[in-house]
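Asks: Sequence first, predicted coordinates after that:
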Amino acid sequence: MIKIGLTGGIASGKSTVAGMLRECGIIVIDADEIAHRIMEPGQTAWQEIVAWLGREILTTDGIIDRRRLGDIIFTDPTARAKLEAITHPRIWAVMNDAATHYAAQGVKQVILDIPLLIECNWQEKVDEIWLVYASQQLQLERLQARNHLSKAQALARIHAQKSIEEKQKVADVIIDNSGDLAKTRAQIAILSARLLL
């Protein structure tokens, strides 16, 4: 099985690209979806986060307040490292189990949608790295509009990741998502056709 790591900067349009790949019939395993699942109330990661940050990190219905958590981890590298130590091994274990399951069914390739692929040093866990590219200015505009953040909040989230230029250095494929969706879709059509040969 070919494992392709799909990554990109925050608000680069990676989820849009992942959706286009799914439309082409390619299996996508999403790290963010898994992160949400492992942090659901009662899960071990949820328990560890609540023991660490207290119940004030929860909404009134017991769910981890992701915005509040984001405000903590995007301004404190030590806190971010602690959260990653709790969540990342669990996320990878679930992703790897899912890939193994698909391989047993005869699936020849999967996309592992991992925003922090390079930050986690998981490059060796995948066969290729596909990077969704958008300039930092475009990331900033999209992130402020999407998440209703101030410029300072948005920049803190962008700077918590490696720069898009650093990620370009290790990418095997660069998908330019700085134009309109038709241009992005055309790139995905070519890449998916190559995969599905």
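Replies: Looks like it came in fine.

Asks: contacts and neighbour counts: CA atoms only from here.
Replies: Will do.

Asks: Need the nearest residue in space to the residue positioned nearest the centre of the chain, chain neighbours excluded.
Replies: Nearest to the mean C-alpha position of the chain, by C-alpha atoms, centre = their mean, lies residue 115 at 2.5 Å. Leaving aside its chain neighbours, residue 115 sits nearest to residue 7 (4.9 Å; criterion: C-alpha to C-alpha, 6 or more residues apart in numbering).

Asks: let's bring in a second model and compare:
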Amino acid sequence: MGGIPLILCVTGKMAAGKNAASEILSAKGFAAVDADSVVHEILGDSSVVERIVGEFSADAEKRGIRLVRPDGSLDRRSLGALVFSEKAFLSRQEAIVLPEVDRRLRAFASGCRARGQDAVINATVLHKIGCIAECDAVIFVDAPFFVRLLRARRRDALPFRRILARFWAQRNLFSKYKKSNADTYRVKNTGDLRVLERNIAECMEKIERAKRGEK
């Protein structure tokens, strides 16, 4: 974008299109990091797997869920089915994983600032960790409920009940970002990529004007 680097968070509810929005910004020259990929890397660490299994093995056994595959790796889908079934389970998992997510995302943002590189952090959970303070603005990608439901079903092939459980867990996500003290902009995504690109461009104009102190 020129001048002082811009660090953005792109977020949104499940299947709203935040990945597509992040890819649009990446094509414009933004360095991009996907928090889901960061989590995936963390959950591949044997010490983290050991902590997760120790924390949830009893709860998983009660529900007939196997958390570990035969090769010893963590079954992320099974873990997801468990932690999204109860709010307390999700909080317990996040207490293990999020501190390391925060550390890695902060390092990414700091590195981009040092290089003068605009950057986008693609993340749903950024409002829960300190790295939100590194972001100049939040782009919240939104889409109609049934559009998201069908997208999630086609993309992840999960049972509807599991998709709806995740939808329910994210029901107040926009208000949580609004309360995070980050400038938050809602961008609509109905499924047409060209429309999303236009909406992102309009949002970026607003962010740039705010950055310059204009209305």
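Replies: Perfect, I can see it now. As the structure is a prediction and not an experimental result, all values here were calculated from the model.

Asks: Quick one: map the residue nearest to residue 115 of the first structure onto the second structure.
Replies: When the second structure is aligned by TM-score structural alignment, residue 7 of the first structure is paired with residue 11.

Asks: likewise residue 174 of the first structure?
Replies: Match for residue 174 of the first structure (TM-score structural alignment): residue 186.

Asks: Quick check: that match vs residue 14 of the second structure, distance?
Replies: 15 Å (C-alpha to C-alpha, to the nearest Å).

Asks: Looking at those two now, which is surrounded by more residues?
Replies: Legend: neighbour count by other C-alpha atoms under 10 Å for residue 186 of the second structure and residue 14, higher for residue 14 (22 against 16).

Asks: so that one makes contact with residue 168?
Replies: No. Assessed by C-alpha atoms under 8 Å, residue 14 of the second structure is found out of contact with residue 168, at 10.2 Å.

Asks: which position in the second structure aligns with residue 147 of the first structure?
Replies: Residue 147 of the first structure maps onto residue 156 in the second structure, by TM-score structural alignment.

Asks: The helix or strand residue 202 of the second structure falls within - contacts with which helices or strands?
Replies: For residue 202 of the second structure, the element it lies in under DSSP states H and E is helix 193-211. For helix 193-211 of the second structure, the helices and strands in contact under the criterion 3 or more C-alpha pairs under 8 Å, 6 or more residues apart in numbering; DSSP states H and E are helix 18-27, strand 184-188.

Asks: redo that, cut-off 10 Å
Replies: For helix 193-211 of the second structure, the contact count by 3 or more C-alpha pairs under 10 Å, 6 or more residues apart in numbering; DSSP states H and E identifies helix 18-27, strand 137-142, strand 184-188 as packing neighbours.

Asks: Now do the buried residues in the top helix by length along the first structure.
Replies: Taking DSSP state H as the criterion, the first structure has its longest helix at helix 77-104. Judged by neighbour count using 16 or more other C-alpha atoms under 10 Å, the buried positions of helix 77-104 of the first structure are 79-80, 83, 86-88, 90-92, 94-96, 99, 102.

Asks: how distant is that helix from the center of its chain?
Replies: In terms of C-alpha atoms, centre = their mean, to the nearest Å, the centre of helix 77-104 of the first structure is set 11 Å apart from its chain centre.

Asks: cool, stretch 63-77 of the first structure as well?
Replies: 16 Å.

Asks: Residue range in the second structure corresponding to it, please.
Replies: With TM-score structural alignment applied, stretch 63-77 of the first structure matches the range 73-87 in the second structure.

Asks: Mind putting the buried residues of helix 77-104 of the first structure into CSV with distance to residue 169 of the first structure?
Replies: Listed next are the buried residues of helix 77-104 of the first structure as CSV, based on distance: C-alpha to C-alpha, whole Å:
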residue, distance to residue 169 of the first structure
79, 28
80, 24
83, 27
86, 28
87, 26
88, 23
90, 28
91, 25
92, 23
94, 28
95, 25
96, 25
99, 26
102, 30
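
Asks: Run a quick neighbour tally on the closest residue to residue 64 of the first structure other than its chain neighbours.
Replies: Computed as C-alpha to C-alpha, 6+ apart, the closest residue to residue 64 of the first structure that is not its neighbour in sequence is residue 58, at 4.5 Å. Neighbours of residue 58 of the first structure under the rule other C-alpha under 10 Å: 19.

Asks: How about residue 136 of the second structure?
Replies: By other C-alpha under 10 Å, the burial measure for residue 136 of the second structure, its neighbour count, is 16.

Asks: Aligned counterpart of it in the first structure, please.
Replies: Aligned by TM-score structural alignment, residue 136 of the second structure pairs with residue 127 of the first structure.

Asks: Roughly how far does its match sit from residue 90 of the first structure?
Replies: Distance from residue 127 of the first structure to residue 90 of the first structure, counting by C-alpha to C-alpha: 21 Å.

Asks: and if you look at residue 119 of the first structure?
Replies: 16 Å.

Asks: before we move on, the earlier item: doesn't the residue nearest to residue 115 of the first structure belong to a helix?
Replies: No. Residue 7 of the first structure: not assigned to a helix; according to DSSP: H, G, I helix; E, B strand; the rest coil it is strand.

Asks: That one and residue 167 touch, don't they?
Replies: Yes. Counting by C-alpha atoms under 10 Å, residue 167 is a contact partner of residue 7 of the first structure at 8.7 Å.

Asks: Counterpart of residue 100 of the second structure over in the first structure?
Replies: Per TM-score structural alignment, the equivalent position to residue 100 of the second structure in the first structure is residue 90.
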